[in-house]
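*Asks:* return atomic coordinates for the entry below.
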Amino acid sequence: MLMMNNKIKAKEVQLTGLEGEDLGIMPTADALAMAQSHKADLVCTSLFSSPPPCKLVLRGMAKQEASQQKREERHRAGDVKVKEIRLTPYIEEHDYDTKKAQMQKLLQSGNAVQPVIRLQGKKEGEPARKLLEQLVADLAQAGRKETGIQISGKQVTVKLLPL
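*Replies:* As a prediction, the model looks like this:
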């Protein structure tokens, strides 16, 4: 909740200027007049102290900062979705490029990617590992490895996180 300008009901405020300088305690009306003269908003930073600390912020920037902070919190709080992409050890070059582009797009949109190569026989383990190493190297500008390349039973996998 962002308290600013005329919504601040306290009689006095502890004011901080545009450059972060302390302007002391003053009546709210004077602080609002100062904000108007500087073409700024008076923003209350905490409602739990008396007098409430307020600061001058360039007009429009307070709402922009609040929405950006909200977006960042949502981004941090939301768990990263892991998208699984299936490949084969002997994939054609065009198909490889398509899957790589798909994974790059997912990584850039903030999702984690887990390429999985299903194995048919014992001899496919090494080509599958090399394919994933190449894929990790090709996607280095969009994502980084969270886990090493894991060969387990019938599949080879690695988890990539967005940068």
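*Asks:* contacts and neighbour counts: CA atoms only from here.
*Replies:* Noted.
*Asks:* of all residues in this structure, which one is nearest the centre?
*Replies:* By Cα atoms, centre = their mean, the chain has its centre lying nearest to residue 75, at 4.8 Å.
*Asks:* can you pull out the residues in contact with the strand or helix carrying residue 84?
*Replies:* Here residue 84 sits within strand 82-87, counting by DSSP states H and E. Outside of strand 82-87, the residues that reach it under the criterion Cα atoms under 8 Å, 6 or more residues apart in numbering are 99, 103, 106, 111-118.
*Asks:* want to throw these into CSV with secondary structure?
*Replies:* Formatted as CSV, the contacts of strand 82-87 follow (DSSP: H, G, I helix; E, B strand; the rest coil):
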residue, secondary structure
99, helix
103, helix
106, helix
111, coil
112, strand
113, strand
114, strand
115, strand
116, strand
117, strand
118, strand
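*Asks:* list just the nearest of these to residue 62.
*Replies:* Taking Cα to Cα as the measure, residue 62 lies nearest residue 111 of those, at 29.6 Å.
*Asks:* for comparison, sequence B:
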Amino acid sequence: MSKEARINEQIRAKEIRLISNDGEQLGIVTSKEGLRIAQEKNLDLVEVSPSAKPPVCRVMDYGKHKYEQSKRDRDAKKKQKVINVKEVKLRPSIEEHDFQVKAKNAEKFLKSGDKVKVTIMFRGREISHADIGRELCNKLALQLKDIAAVERYPKVEGRNMIMILAPKSD
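*Replies:* Purely as a prediction, here's the structure:
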């Protein structure tokens, strides 16, 4: 509910489909009649489906409804997992030990639930040996195959080759 629902006197429709506070259908009545019924029970008349013909209105405590809605929204937000993209930069002429350090970092990122963007940076004429970069990407993907899936295969973009690894869902 991005915009506020209309309540009580804000409802402009002549006829409405009325639902009582316990969920029982009361049929199609005038909006004045619906408002009278709501006021007798010391509750609000809330338009729940304004696009229906006729609009659907419900007799309820609007303050309580708004509070429960915000509570549901908060709970839904808590359950969301924000996925970050971490980057590991390599060069085509990387030494084996340095490669293992970068692979260990990538593994750490993947285990914490983040995606990993592997960037191989080419300088000067190194770009003519894109196959070396592709081999490095494949070597890293093979080393992390138990915990990562390749989301985007190695692709040259300008002077860099980029591959994206995503954590495998168990």
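*Asks:* give me the TM-score for this pair.
*Replies:* Comparing the two superposed chains by TM-score structural alignment, normalised by the length of the first structure, the resulting TM-score equals 0.50, with 139 aligned residues with a Cα RMSD of 4.6 Å.
*Asks:* residue 140 of the first structure: which of the contacts of strand 82-87 of the first structure is nearest?
*Replies:* residue 103 (11.4 Å).
*Asks:* these two touch, right, that closest one and residue 113?
*Replies:* Yes: the pair residue 103 of the first structure / residue 113 is scored as a contact, 6.5 Å apart, by Cα atoms under 8 Å.
*Asks:* and the strand holding residue 84 of the first structure, how far from the second structure on average?
*Replies:* Average distance, strand 82-87 of the first structure versus aligned residues of the second structure after superposition (mean Cα distance after the TM-score superposition for the first structure): 4.5 Å.
*Asks:* so how far is that strand from its chain's centroid?
*Replies:* Taking the mean C-alpha point of strand 82-87 of the first structure and that of its whole chain, the gap between them comes to 22 Å (Cα atoms, centre = their mean, to the nearest Å).
*Asks:* which other helices and strands contact whichever strand in the second structure runs longest?
*Replies:* Secondary structure of the second structure read by DSSP state E shows that its longest strand is strand 148-157. Contact here means 3 or more Cα pairs under 8 Å, 6 or more residues apart in numbering; DSSP states H and E; on that basis strand 148-157 of the second structure packs against helix 130-143, strand 160-167.
*Asks:* and the residue lying closest to residue 51 of the first structure once chain neighbours are set aside, what does it touch?
*Replies:* For residue 51 of the first structure, the nearest residue in space outside its immediate sequence neighbours is residue 13; the separation is 5.0 Å by Cα to Cα, 6 or more residues apart in numbering. Contacts for residue 13 of the first structure were tallied using Cα under 8 Å, 6+ apart; they are 25-28, 31, 50-54.
*Asks:* out of the residues you listed, which sit inside helices?
*Replies:* Residues of these located in helices (DSSP state H): 28, 31.
*Asks:* what's the most distant pair in the contacts of residue 13 of the first structure?
*Replies:* The span of the contacts of residue 13 of the first structure, defined through Cα to Cα, is set by 31 and 50 at 15.5 Å.
*Asks:* who has more neighbours out of those two?
*Replies:* The residue with more neighbours, out of residue 31 of the first structure and residue 50, is residue 31; 25 against 12, by other Cα atoms under 10 Å.
*Asks:* tell me how far that one lies from residue 91 of the first structure.
*Replies:* As defined by Cα to Cα, to the nearest Å, residue 31 of the first structure lies at a distance of 68 Å from residue 91 of the first structure.
*Asks:* apart from its neighbours in sequence, what residue is nearest the aligned residue in the second structure for residue 87 of the first structure?
*Replies:* Taking TM-score structural alignment, residue 87 of the first structure has residue 89 as its aligned residue in the second structure. Distances taken as Cα to Cα, 6+ apart put residue 119 closest to residue 89 of the second structure, at 4.8 Å, once the chain neighbours are dropped.
*Asks:* how many residues are close by that neighbour?
*Replies:* Other residues near residue 119 of the second structure number 22, with proximity taken as other Cα under 10 Å.
*Asks:* so what does it match up with in the first structure?
*Replies:* Here residue 119 of the second structure is matched to residue 116 in the first structure, going by TM-score structural alignment.
*Asks:* correct me, but its match touches residue 154?
*Replies:* No: using Cα under 8 Å, residue 116 of the first structure makes no contact with residue 154, being 10.1 Å away.
*Asks:* residues in contact with the match of residue 119 of the second structure?
*Replies:* Residue 116 of the first structure makes contact with 84-87, 155-158 under the criterion Cα under 8 Å, 6+ apart.
*Asks:* and the gap between it and residue 108 of the first structure?
*Replies:* Looking at residue 116 of the first structure against residue 108 of the first structure, where the rule is Cα to Cα, the gap reads 19 Å.
*Asks:* equivalent analysis for residue 99 of the first structure, please.
*Replies:* Computed as Cα to Cα, the residue 99 of the first structure to residue 108 of the first structure distance reads 14 Å.
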